[in-house]
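Enquirer: Output the structure for:
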Amino acid sequence: MNVNDVVAEKIAAAKRKAEEAKRRRLALAANRQRGLAIRHAAKLRRQAANNFLGPQENPTTEENP
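Expert: Here you go, the predicted model:
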C-alpha cells in the first residue's frame, strides 16, 4: 500500500460521508415539509371550524350608542 492508495481511500471515505450527510439532510427536509403540511392543514381546519360557527363577538368591546 503506497501513499496514493491511502489518499484515494481517504477521498473515497470523504465522498461517502458527504453523500450520507446529503441523504440525511434530504430525509430531514422531507419530514419537515410533511410536518409543516400537517400543521397547515390543522390550522386551516381550525380556522374553518371557527368561521363555521359564525363571527365571534368580543365581550370586552362595547359599542358607543
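
Enquirer: rest of the way, CA atoms for contacts and neighbours
Expert: Will do.

Enquirer: how close does the residue minimising distance to the centre of the chain sit to R39?
Expert: Centroid-nearest residue in the chain, with Cα atoms, centre = their mean: R32, separated by 2.2 Å. In this view, R32 and R39 are 10 Å apart by Cα to Cα, to the nearest Å.

Enquirer: Tell me who's in contact with the residue nearest to the centre of the chain.
Expert: With contacts defined as Cα atoms under 8 Å, 6 or more residues apart in numbering, R32 has no neighbours.

Enquirer: To compare with the earlier structure, here is another sequence to fold:
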Amino acid sequence: MASHVEQQIAACIAAGARREQQAADRAAFAERRAHGLRARHATKRRRLDQAADESREP
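Expert: The predicted model follows:
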C-alpha cells in the first residue's frame, strides 16, 4: 500500500503530465485555427479581387 506522500507525488506527476498535454493540445488547436483563418482570408481576397476585375471590364 502506498503512503499518502507517495500518492501526492503520483498525483503531482499526473497533473504535470495533464498540463503538458493540455498545452500541446492548445498549441495544435492554435496552429489549425491560424491555418483556417489564413485560408479564409485568402478566399475572401480572391473573391474581392475577382469582383473588382469583373467591375473594371468594359
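
Enquirer: TM value for the aligned chains?
Expert: Here the TM-score for the pair of chains, by TM-score structural alignment, normalised by the length of the second structure, is 0.87; 55 aligned residues with a Cα RMSD of 1.0 Å.

Enquirer: what's the neighbour count on K10 of the first structure?
Expert: Residues lying near K10 of the first structure (other Cα atoms under 10 Å) number 12.

Enquirer: Secondary structure element holding it?
Expert: Secondary structure assigned from DSSP states H and E places K10 of the first structure in helix 3-52.

Enquirer: That helix vs the second structure, average offset?
Expert: Mean deviation of helix 3-52 of the first structure relative to the second structure after superposition (mean Cα distance after the TM-score superposition for the first structure): 0.5 Å.

Enquirer: N51 of the first structure pairs with which position in the second structure?
Expert: Applying TM-score structural alignment, one finds that N51 of the first structure aligns to A52 in the second structure.

Enquirer: Its match: how many residues sit nearby?
Expert: Neighbour tally, A52 of the second structure, other Cα under 10 Å: 11.

Enquirer: Equivalent analysis for the one 3 residues further on, please.
Expert: The criterion is other Cα under 10 Å. On that basis, S55 of the second structure has 9 neighbouring residues.

Enquirer: now swap in N31 of the first structure and tell me
Expert: Neighbour tally, N31 of the first structure, other Cα under 10 Å: 12.
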